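J.: Quick one, what's the 3D model for this:
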Amino acid sequence: MGREELSISVPSPFRCPISMEVMKSPVSLCTGVTYDRSSIQHWLESGHDTCPATMQVLPSKHLVPNLTLHRLIHLWLLHHHHSSLNSPSSSSSSTAALISSEQVRIFVDMIEGDNGGQLDCHDYLAKIVDFAKVRDENRRFLAHSKSFVEVIVSFLCKSREIEVLELVVRVLYLIMSQKGVEERVRGLIFGSNNQKYFSSICLLLRDGSLSSKIESVRILESLASDSESKRGIAEKEDLVSVLFHLLNSDNANTADLHDAILSCLIAVSGSRFGKSKLIRLGLVRVLSERLSNPNTKTSTAEKSLNLLSVAASCGEGRSTISEDSKQCVAAVVERLMKAGTEDAVAVLWGMCCLHGDRKVKDVVVKSNGVTKLLLVMQSEYCEGHVRRMCAELLKVLRDGFKSAASGGLGLGRYETKTTHIMPC
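T.: Got it, this is the predicted structure:
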């Protein structure tokens, strides 16, 4: 439906006498004439003291919201939309394809102009989501529409209805990759008192559908692109706690959610504060459990190892890994040659070579780590710094042979098993 066709079908009382557009926030002057708020405010602020329609001098410039007309316009828009969907000519088309850019603009205007909270915005948001799902051109239209991002993000502050929040997150997720949207959303959320925004996201993570949880987490990951936003997310104790709780859930249907959470935590851990916070909350334990679970899918294991290598880069993380070495290090060794080989080698190298942790060395040996490291070196994927780390690991572990007789690591039993593939 184009702009001309829509204009013809608009009842005249719904049009602003000044702009001739559908009123999004109808207000009445003391003369009884109703205008769209933005149009009459511009008229009055330009120095006029008369009613544009009657030209009467105004004894008062007070604007009274016309809530009845506002509600009638809202009902008309919904009825007009449903009628177009039920017409014979539209029976072969999808619902989303029948929503025009002009209709969406009116939907957004109505939501933005609902200063009194008189409208049920769920239907408008649902239609906007339908529009955004169709094609990239529609998503660009929304992203570049004046104040659209600001209007949508505002719902994270003013609504506590799960159904509304799910639609808000859905449309944000759909347009997040459009040019400039990520920066605008980040500026809105982190440029203010942002507790309400994150409270709504926490609510979705607890009670929302699986898809809305995944989309919420991916939006968080997109926002964590600089040190300030990484720290800002990490500081939200409730938010990080909910993410950890979800990561601990062991359900086959949540594998994609686990992947999304791990990607988000990798992004958040980019700041020193975020890294320390995550470790104190039990990051190493959670990752150990993921890596030890044989049902963990490959992508989840790879991200777990990546995050574990981040934890191993600071003292708190290394101390925790050492304390939990029986489960954590054994799980890392088990994942060699299966997933995330580079990160797995990096964790072992950091603990054994860089920091000489004897407990970790012992677990590596007892878990048949020497043989697996040799196999890694023989694989076609082992190149450059990974090969060098493997060689240094083997050297450090091999040095344990010399102290075996005096209570060392006792590596002698591995010598005859691996000499046929020992590196040159």
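J.: CA only for contacts and neighbour counts going forward, please
T.: Fine.
J.: hang on, G410 packs against R398?
T.: No. Between G410 and R398 there is no contact under Cα atoms under 8 Å: 9.8 Å.
J.: Quick check: closest non-adjacent residue to the most centrally placed residue in the chain.
T.: By Cα atoms, centre = their mean, the chain has its centre lying nearest to I219, at 1.9 Å. Nearest residue to I219, sequence neighbours excluded (Cα to Cα, 6 or more residues apart in numbering): Y173, at 6.4 Å.
J.: for the helix or strand that that neighbour is a member of, the distance to its chain's centre please.
T.: Per DSSP states H and E, Y173 falls inside helix 162-175. Taking Cα atoms, centre = their mean, to the nearest Å, the mean C-alpha location of helix 162-175 is offset from the chain mean by 11 Å.
J.: in that helix, what's buried?
T.: 162, 164-175 (16 or more other Cα atoms under 10 Å).
J.: just those residues now: which is nearest M389?
T.: Ranked by distance to M389 (Cα to Cα), those are led by Y173 at 39.8 Å.
J.: Report the contact partners of that closest one.
T.: Listed by Cα atoms under 8 Å, 6 or more residues apart in numbering, the contact partners of Y173 are 215-216, 218-219.
J.: In a markdown table: those residues, plus distance to V364.
T.: Output for these, formatted as a markdown table (distance: Cα to Cα, whole Å):
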| residue | distance to V364 |
| --- | --- |
| E215 | 38 |
| S216 | 38 |
| R218 | 35 |
| I219 | 38 |
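J.: Take the residues you listed and keep only those in helices.
T.: Mapping these onto helices (DSSP state H) picks out 215-216, 218-219.
J.: Need the buried ones from those residues selected in ChimeraX.
T.: With 16+ other Cα under 10 Å as the criterion, this ChimeraX line picks the buried residues out of these:
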select :215,216,218,219
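J.: What residues does L125 make contact with?
T.: 164, 167-168.
J.: which SSE is it in?
T.: Per DSSP H and E: L125 is located in helix 122-134.
J.: Could you also give me the structure for this next sequence, so I can compare it with the first?
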Amino acid sequence: MILSWRSRRKSKKSKNPGQEINSDMEILNPRHFCCPISLDLMKDPVTLSTGITYDRESIEKWIEDGNLTCPVTNQVLASYDQIPNHSIRKMIQDWCVENRSFGVERIPTPRVPVTPYEVSETCKRVNDATKRGEQKKCRELVRKIKNWGKESERNKKCVVENGAGCVLSACFESFASVSNEDLLGEILSVLVWIPLGEEGQSKLGSVQSLNCLVWFLTSGDLSARQNAVLVLKNLLALDQKHVKNLVEIEGVFAGLVKLIKEPICPTATKASLMAIFYMTSPSSFNEKMVPMFEEMGLVSVIIEILVDGDKSICEKALGVLDHIFDCKEGREKAYENALIVAVLIKKILRVSDLASELSVSILWKLFKNSQDRSEDGGVVVEALQVGAFQKLLVLLQVGCGESTKEKLKELLKLLNLCRVRLDCFDSTADFKYLKRSH
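T.: Modelled structure (predicted):
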């Protein structure tokens, strides 16, 4: 199979007067420039021990999938070494330049990928420099690792597989009390894409490391704050036992809520919501947390972002509310908010199955614990006024999990009792005109 490029220009004068290149003209990729596996133009041609040249990305995937032979010759590979074929790469680049008038883009010269040996040696040097307290040397080596990761996903994978996460976590802990902002900031920028591992999380979960993370969360620049909350979220996702030490650190609640109130980017907002989600989960619940979050106005902030939030943000925000409303103080703040019921009803059947289930769970907690179900008002009446009965009935008919179904039945009973008592709706009304919201 030979792929082709189509000219991106409507017309162009050729070297011969009066001759034009029409936009419908095509140019074929030379067969020997295409990877035998992907059939695409090779970006980083490498040659195996069998003498056949492939694109590096394609042949690496072939080998990683457990294949031990050359795809073309079917010979067993005596070596997995991939030798860069500079001659073919230069020919491909020259051909791209010659045909740029047809819209062919020049293949950039690929960087030589980092090797496991280079990563291991660099990590060893970071470890040695950390023990000697050489901050400047550590910063140079961390930047080297950071630059490798920027070059390609392959390099990132190589860095991760050769123990960088544990070494950098130990380095961060060692210099956390020194407050070297440049060095520690560089380490955080790498740790956001490196899995921590068991030893790495123990280093970052220490009291001095957590104090430093919170400092970056509250006092760092925008990039540092984003990196800090991402690392913190990853740390809590691995083990929520770190919550105990974290809640004792001054400023952590304000820092997390500020990232939601004054968002840097969606990634930081989602990470902050997830960190709060882990901190407020039943397994790590601390009675200090909910009142502290309430002082920061967390419930009101979350309700505001729910109004126009995307699917991912809505699911995470609803998850946080579901945890917070397990606590009486959290529910009291909800009862004071005029938007809460309307927003929750709106999210049912509009975002995702998870968002619908979380919304039902939150409503169930609010209804179940509400002491005001009288004719004067209350969350039940508010729900009826915004069409909760119809919405929940449709959700029950569409289908949901068993736990959610039981809560739905209880909610519908409460709504129906209140509906009849208050005569909010005509009891003979049918729902043939009811539209599903999704």
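J.: quick one: TM-score?
T.: The pair, once superposed, lands on a TM-score of 0.65 when counted by TM-score structural alignment, normalised by the length of the first structure; 310 aligned residues with a Cα RMSD of 3.0 Å.
J.: if we can go back for a sec, what's the match for the residue nearest to I219 of the first structure in the second structure?
T.: In the second structure, the residue paired with Y173 of the first structure is V192, using TM-score structural alignment.
J.: Ok, R398 of the first structure next?
T.: Residue pairing (TM-score structural alignment): R398 of the first structure is matched to N416 of the second structure.
J.: Its match: how many residues sit nearby?
T.: By the measure other Cα atoms under 10 Å, the count of residues near N416 of the second structure is 19.
J.: picking that back up, taking helix 162-175 as reference, get the angle to the helix holding L125 of the first structure.
T.: 30 degrees (axes from the mean of the first three to the mean of the last three Cα atoms, to 10 degrees).
J.: Stretch 387-398 of the first structure vs the second structure, mean deviation?
T.: Once fitted to the second structure, stretch 387-398 of the first structure is off its aligned match by 1.1 Å on average (mean Cα distance after the TM-score superposition for the first structure).
J.: For the second structure, which helix extends over the most residues?
T.: For the second structure, the helix that runs over the most residues, judged by DSSP H, is helix 402-422.
J.: one step back: identify, from the ones in helices among the contacts of Y173 of the first structure, the entry nearest to V284 of the first structure.
T.: Here the nearest of those to V284 of the first structure, counting by Cα to Cα, is R218; it sits at 21.9 Å.
J.: In contact with the counterpart of that closest one in the second structure: list those residues for me.
T.: Aligning on TM-score structural alignment places R218 of the first structure opposite L230 in the second structure. The contact partners of L230 of the second structure, by Cα under 8 Å, 6+ apart, come to 192, 268, 271-272.
J.: Kindly recompute the last result at 10 Å.
T.: Counting by Cα atoms under 10 Å, 6 or more residues apart in numbering, L230 of the second structure makes contact with 188-189, 191-193, 217, 224, 267-272, 274-275.
J.: all strands for the first structure, in order.
T.: 26-28, 34-36, 64-65 (DSSP state E).
J.: most packed of the ones you listed?
T.: Mean neighbour count (mean count of other Cα atoms under 10 Å) peaks for strand 34-36 among those, with a mean of 27.
J.: Where does it end up in the second structure?
T.: Taking TM-score structural alignment, strand 34-36 of the first structure hits no residues over in the second structure.
J.: Check which helices and strands that strand is in contact with.
T.: When contacts are defined as 3 or more Cα pairs under 10 Å, 6 or more residues apart in numbering; DSSP states H and E, strand 34-36 of the first structure packs onto strand 26-28, strand 64-65.
J.: try 8 Å this time
T.: When contacts are defined as 3 or more Cα pairs under 8 Å, 6 or more residues apart in numbering; DSSP states H and E, strand 34-36 of the first structure sits against strand 26-28.
J.: ok so, going back, contact partners for the residue nearest to the centre of the first structure?
T.: Counted by Cα under 8 Å, 6+ apart, I219 of the first structure has contacts 172-173, 176.
J.: ok, these in the second structure: which stay?
T.: With the contact criterion set to both residues aligned by TM-score structural alignment, their matches' Cα atoms under 8 Å, those that also touch in the second structure are 172-173.
J.: Please render the contacts of I219 of the first structure as JSON lines that adds distance to L239 of the first structure to the earlier fields.
T.: What follows is those, written out as JSON lines (distance: Cα to Cα, whole Å):
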{"residue": "L172", "distance to L239 of the first structure": "19"}
{"residue": "Y173", "distance to L239 of the first structure": "18"}
{"residue": "M176", "distance to L239 of the first structure": "21"}
